[in-house]
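S.K.: Turn this into a structure:
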Amino acid sequence: MITGMHQYSTIKTSYDDVRKSYVSDVNPYRPMIVQVDFEVGGEVSGVYFSKYAKNIAETLDVKGWIRVNSRGSVYGQIQGEKDKVDEMVIWLTTQGSPFSKIRCCMMKNWKIIDNCDFRNFTIRY
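M.R.: Presented below is the predicted three-dimensional model:
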C-alpha cells in the first residue's frame, strides 16, 4: 500500500457486485433468488400505488410487502427470481400506478438469498 493512501471497504450497489462476491458453487440450473429493499417518493399516496404494485408483483410471482410511510412515500421489500425482481424494480422506478408521479426511487440492500421468506406479496398497514 502506498503511504498516505486510504483503503476503503467496497460497497455493494448492484446485483452484479453481489453476484461476483457470492460463493461460486451456486447451482447453475436453479434461478438466482434475490432480495431488495425499496422506497419510492413523489406523488404515490392516494393513487392506489400499493394496490397496483401488489397486482404487478402477483403477475410476476415476486414475494414481499409494501407500505405507505408517514412522509407519503412507499417502501417495502421484494424477493424472487432475479429477472422477475428486475422487472418489478423497473415498474417501481419508471411506471408506477396511473396518476402517480415518481420523483425518486431508492433500491438498497441487494442480496442473493437461498429461498424467499414470504409466500406472497402483501400490503402492510
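S.K.: C-alpha from now on. contacts and neighbour counts both.
M.R.: Fine.
S.K.: what secondary structure does G80 sit in?
M.R.: Of the three states, G80 takes strand according to DSSP: H, G, I helix; E, B strand; the rest coil.
S.K.: Q35 too?
M.R.: Here Q35 takes the strand state, with states given by three-state DSSP.
S.K.: Roughly how far does it sit from A57?
M.R.: Per C-alpha to C-alpha, to the nearest Å, Q35 is found 13 Å from A57.
S.K.: any common contacting residues for these two?
M.R.: The overlap between the contact sets of Q35 and A57 (C-alpha atoms under 8 Å, 6 or more residues apart in numbering) is empty.
S.K.: structure for this one too, so we can compare:
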Amino acid sequence: MSCHASDGSGTGPNSGPELWGENSFNDGAGMTYLSKMAGFVKRNMPIGQENSLTDQEAADVSAYILSHERPLYQNHEKDFPHGGRPDDQMNKERREQIRNGNFDWSTIDNIVMPSEQN
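M.R.: This next block holds a predicted model:
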C-alpha cells in the first residue's frame, strides 16, 4: 500500500504505478497473464523484501490485482494468430467472473508458478 495505495491508484510519479483503472496497463499487456504477474510479484515485491512471498501468496495478490478493471486492448484477435495463446490471461470476462466469485480456476491448465519460472 505504501507504493501503490490501498485503492491501487499509485502514490506518485516516483513510486508504484497505478495497478488498475484508467491509467493502468491495458488488458493486452504481458502482465495480464497470471503466471507472468505472479512471477514478477514474487521476485520483486514488496520492495526491500523481494522473494519473501510464497508462490500462493504471489498468485493470490496477482489474481486480486488482475480482477480489477483496466483499459481494454482492442486487438486481442490479432494476438497469437497461429494459436498458442497462454490460457492464464485475465480478460474482461474473467475479471468479472473473479469478482463475482464464479471463476473456474481449473480452466487454467498450464499455469507456471513463480518458483517454476526461470
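S.K.: Now the TM-score, please.
M.R.: Remark: TM-score between the superposed chains equals 0.26 [TM-score structural alignment, normalised by the length of the second structure]; 54 aligned residues with a C-alpha RMSD of 4.3 Å.
S.K.: The residue lying closest to G76 of the first structure once chain neighbours are set aside: how many residues sit nearby?
M.R.: In space, not counting the residues next to it along the chain, G76 of the first structure is nearest to I66; the distance is 4.3 Å by C-alpha to C-alpha, 6 or more residues apart in numbering. As a burial measure, I66 of the first structure scores 23 neighbours (other C-alpha atoms under 10 Å).
S.K.: Also R43 of the second structure?
M.R.: 18.
S.K.: thinking K111 of the first structure is in contact with K20, fair?
M.R.: No: taking contacts as C-alpha atoms under 8 Å, K111 of the first structure lies outside contact range of K20: 11.6 Å.
S.K.: which of these two has more neighbours?
M.R.: K111 (19 against 9).
S.K.: Which element, helix or strand, includes that one?
M.R.: With secondary structure defined by DSSP states H and E, K111 of the first structure is part of strand 101-113.
S.K.: Can you point out the buried residues in that strand?
M.R.: K101, I102, C105, M107, W110, K111, I112 (16 or more other C-alpha atoms under 10 Å).
S.K.: Make TSV out of these and add distance to Q79 of the first structure.
M.R.: Converted to TSV, the buried residues of strand 101-113 of the first structure look like this (distance: C-alpha to C-alpha, whole Å):
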residue	distance to Q79 of the first structure
K101	24
I102	22
C105	17
M107	13
W110	10
K111	9
I112	9
